[in-house]
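**Student:** Below are the sequence and a predicted model; questions follow.
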Amino acid sequence: MMGCAGIIEAWGSAAYSTNERAMYVWGGGHNDYWGNEVYSFEVRDGRWARLTDPSPGDLVKASGVDPLPDGQPNSRHTYDGLEFIDHSGHMFAQGGAISPGGQGNSVTWLFNAETRGWQNTGSKGRPEGYGIASAYDQASGSVLARSTKALWHYQVDTNEWTRLIDFSFRPLWPRYEVSRSKTGEIDTRRRLFWSVGSNDLLVWDIDQGRLVTGDWITTGGGQYTNVQRVRRSIDQLFESGGGNVYDSPAPGFAYDSKADQFVAWTGGAPRILDLKSKKWRTGSAAGAPEAQILKGTFGRWRYLPNYNVFILINGVKSNVFFYKNMSGGPRVPKSKALPGG
């Protein structure tokens, strides 16, 4: 077992609340870490806090189910299945691999940041399993979630799941049926949902309800091709720039709304995609960790519009990092490592 480090290192994500100005971290799962406690990093004062206590380990070992007998969610590899729903004050959690056996999970959980309590929504027809990539669409108050076999829409206020498109059949299979680790994000200006990572790229037009990946052939940033995954379906071949990001397992990938750019991190210097020119460039590596955690970064790289910076959580014994893509915004405080790491 990894112990506390598994919260982040075992396919763990995080969610940022613009209103609370805090990053919420929750993870573990399988036989890496059984603790289901929630942590937050308070950006205002640069401090960590543990918000909940873990369920007893013997309870997890004896049951191996979700929810646990005490009504709490089982710990899990969260992948990119965490988002903060600012309009309701909840952290959303979907999918993952639970403790101790690593089974795939489909329960939709909401964590109330004010009361520090969990709610099992009981919703039906939900995405499940490993490698989910999600993003919160503030304009519609909903979440887009990409599972291995489909793209889903979750309306938070009505607790309704809708499957938008299925990847199980041609011409979308095998190109878009990707089980490995990915990261989701929304370009709020064009209303596009992006999912990237593990030799994959998907772009979905939210308002038109259709795939538009073919509109986003870019230059620079390393050559990308999906030829190995679609070699028996050559009509689904897609080649572009951005391979340094798209080929990485669950890269950090977030939209800078002020610059109208995607900024990605896979270790060292960030990779920056200017959406107007469709060109990649490389940012500064000064002060950056040399490499992302082996399993991926997922949602532990987020854009903070309050401060006009990106935040990175890259390990329980490492400081929290900030990266500024453009000038402007207030000063951010110094950070500390996760307590107990």
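**Tutor:** Yes, it's here.

**Student:** C-alpha only now, for contacts and for neighbours.
**Tutor:** Will do.

**Student:** Wait, a helix at Val60?
**Tutor:** Yes. Remark: Val60 belongs to a helix, assigned using DSSP: H, G, I helix; E, B strand; the rest coil.

**Student:** let's bring in a second model and compare:
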Amino acid sequence: MRASLLLLLALLTAANAAAAELPQLLKLLREQPEHSWRQLNLNAFREAWTPEALRARPIPSVDNPGRVISAWGGFAWDDRRGDLWLWGGGHADYAGNEMYRWRGSTLRWERASLPGRIEPVAPATYVAGDEQTPVSAHPYDTSEFLLGIDRFVAFGGGAFNNGREFVRREADGSLRRTGPYLFDPARADAGKTGGITGSGVSAATRGGGMWSNRDLAARFPDFPVMFRSATSGRTTEQGRDVVYVSTPPGLGTDQWLYRYTVSDPADPASDRWEKVGRAGDAVGGQGAGAVDAANGLYVRTGNAAMPLYFWFLRTVGPLNQGRAVRAADLLGAAEAGLVMHDRFGLDYDPVRPRLLLWGGGAQVWSVTTERGARRWKVAREPVQTPQGAPGADVGRGVLGKWKYAAGLDVFIALEDNGNVWAYKPGGWREPSGL
């Protein structure tokens, strides 16, 4: 319980400062009924797209920037600024590694960087023109914003165009896996490439030096081979940013749990990567995950037979076995009309300690647990739609396109077409000091 209170305090401290700069957005949320949806964006995502002349080659690089969202995409919510950060694309979809931003202060989409040049280094394998910058990738549910160090983190997934890990080219021409990468939002600039000057698609484009490569694979032998279908959840432990990641350790599908701890953006050597949970009941494939701070759990979505899968976070280590919540043991699922599939999004609500599921459309479900995670229950939220709701078609999945925004006390959902929605829960708490 103490850990969950510290997390909530950390979130709200940063978030309340940001909320004071969002009067237009807060006015909309005050007017919005509880248990309802509201569309927030004032412009279309495509209005922010990189001009075709400045997109990463080859052109067409399979498709357009819309794939940053629809190709197993996910975003990170920035509670410092009240902004949504979006990066993605990847294997067989889009080569551009530019960053996009939906700004809470203006309610508008904008580009936060231009893409960089990519270079082939092996069959279907590319690196960015600047080794500090990632190539594009499907992020699934691994895009997170680290409040303590004020950075977006990209672990990757299906990278362009090998469909696997990020790679780094060594001086002798050999390749090895690398990453993750951090993006500095303070350096965001729509007119600059995310890497250094000279790494852009156009040689005339100035560099913003926005990315840095933490290169954990060089120091940690158990750094996963890739992050395909991975899930993640952020938290704070002992004053440091922590991300829990569930992903297969190699080329299989059964997922293990890892912990990434970062405290100094200027010192990659201080980062820590640990294996803190092993696969138990076989659950793999795409999904979404979150840290349940009140119960000391990492929870990810599963499938119809095993709707949820979790690890204890108070007994972390290589022998900490993951456990499945089977369909027959998820109380209330039939009454709530919930049939789990691999396209749901999931995040944690620290104000009303529970997990919230969204799989497209208007309906939202809450999930709670008690008795040491021996009893699980799901309930259908009493949703109303006076101002509409997102569409039911979620394409390849919601995954990382459903996040709790602490400074606003709402859940943010992103549709594949770029529409940004807020779901306002019951018992909404207005940010303090406003």
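**Tutor:** Here it is on my side, so go on. Note that the coordinates shown come from a computational prediction; the quantities given were computed from them, not determined experimentally.

**Student:** Matching Arg281 of structure 1 against structure 2, which residue comes up?
**Tutor:** Counting by TM-score structural alignment, Arg281 of structure 1 corresponds to Ala379 in structure 2.

**Student:** Quickly note the distance from that match to Leu330 of structure 2.
**Tutor:** When distance is defined by CA to CA, to the nearest Å, Ala379 of structure 2 is 10 Å away from Leu330 of structure 2.

**Student:** Find residues that contact each of those two.
**Tutor:** Applying CA atoms under 8 Å, 6 or more residues apart in numbering, one finds that no residue jointly contacts Ala379 of structure 2 and Leu330.

**Student:** wait, isn't the match of Arg281 of structure 1 in contact with Ala334?
**Tutor:** No. Using CA atoms under 8 Å, Ala379 of structure 2 makes no contact with Ala334, being 9.7 Å away.

**Student:** Those two: who's more crowded?
**Tutor:** Ala379 (19 against 13; other CA atoms under 10 Å).

**Student:** ok, the more buried one - contacts?
**Tutor:** Applying CA under 8 Å, 6+ apart, we find Ala379 of structure 2 in contact with Gly332, Ala333, Ala336, Trp365, Ser366, Val367.

**Student:** now Met99 of structure 2
**Tutor:** Trp85, Leu86, Trp87, Arg111, Ala112, Ser113, Leu114, Pro115, Gly194.

**Student:** Give me the aligned partner of it over in structure 1.
**Tutor:** Match for Met99 of structure 2 (TM-score structural alignment): Val38.

**Student:** so how far is Asn319 of structure 1 from its match?
**Tutor:** Taken as CA to CA, the span from Val38 of structure 1 to Asn319 of structure 1 is 18 Å.

**Student:** element containing whatever residue of structure 1 lines up with Val245 of structure 2, please.
**Tutor:** Using TM-score structural alignment, the equivalent of Val245 of structure 2 in structure 1 is Ala145. Assigned by DSSP states H and E, Ala145 of structure 1 belongs to strand 142-146.

**Student:** That strand vs structure 2, mean deviation?
**Tutor:** Superposing on structure 2 and averaging over aligned pairs (mean CA distance after the TM-score superposition for structure 1), strand 142-146 of structure 1 comes out at 0.8 Å.

**Student:** Could you list the buried residues of the helix or strand just after that strand?
**Tutor:** Downstream of strand 142-146 of structure 1, the first helix or strand assigned by DSSP H and E is strand 150-155. Residues Ala150, Leu151, Trp152, His153, Tyr154 are the ones in strand 150-155 of structure 1 that count as buried (16 or more other CA atoms under 10 Å).

**Student:** Map the third one onto structure 2.
**Tutor:** With TM-score structural alignment as the matching criterion, the partner of Trp152 of structure 1 in structure 2 is Tyr258.

**Student:** For its match, which non-adjacent residue is closest in space?
**Tutor:** In this structure, Tyr258 of structure 2 finds its nearest non-sequential neighbour in Lys275, 4.5 Å apart by CA to CA, 6 or more residues apart in numbering.

**Student:** Pro73 of structure 1 too?
**Tutor:** Pro67 (4.7 Å).

**Student:** Test my guess that the one you found contacts Val60.
**Tutor:** No. Applying CA under 8 Å, one finds Pro67 of structure 1 not in contact with Val60, separated by 10.0 Å.

**Student:** Max pairwise distance over the contacts of Met99 of structure 2: which two?
**Tutor:** Greatest spacing in those, by CA to CA: Trp85 and Pro115 (15.0 Å).

**Student:** The two: which is more packed in?
**Tutor:** Applying other CA under 10 Å to Trp85 of structure 2 and Pro115 shows that Pro115 carries more neighbours, namely 30 against 23.

**Student:** mind listing what the aligned residue in structure 1 for that one touches?
**Tutor:** The equivalent of Pro115 of structure 2 in structure 1 is Pro54 (alignment by TM-score structural alignment). With contacts defined as CA under 8 Å, 6+ apart, Pro54 of structure 1 is in contact with Gly35, Asn36, Glu37.

**Student:** any idea how far Gly64 of structure 1 is from Asn36 of structure 1?
**Tutor:** 13 Å.

**Student:** who touches both of the two?
**Tutor:** Asn74.

**Student:** out of those two, which sits in the busier spot?
**Tutor:** Neighbour tally, Asn36 of structure 1 and Gly64, criterion other CA under 10 Å: the higher count belongs to Asn36, 24 against 20.
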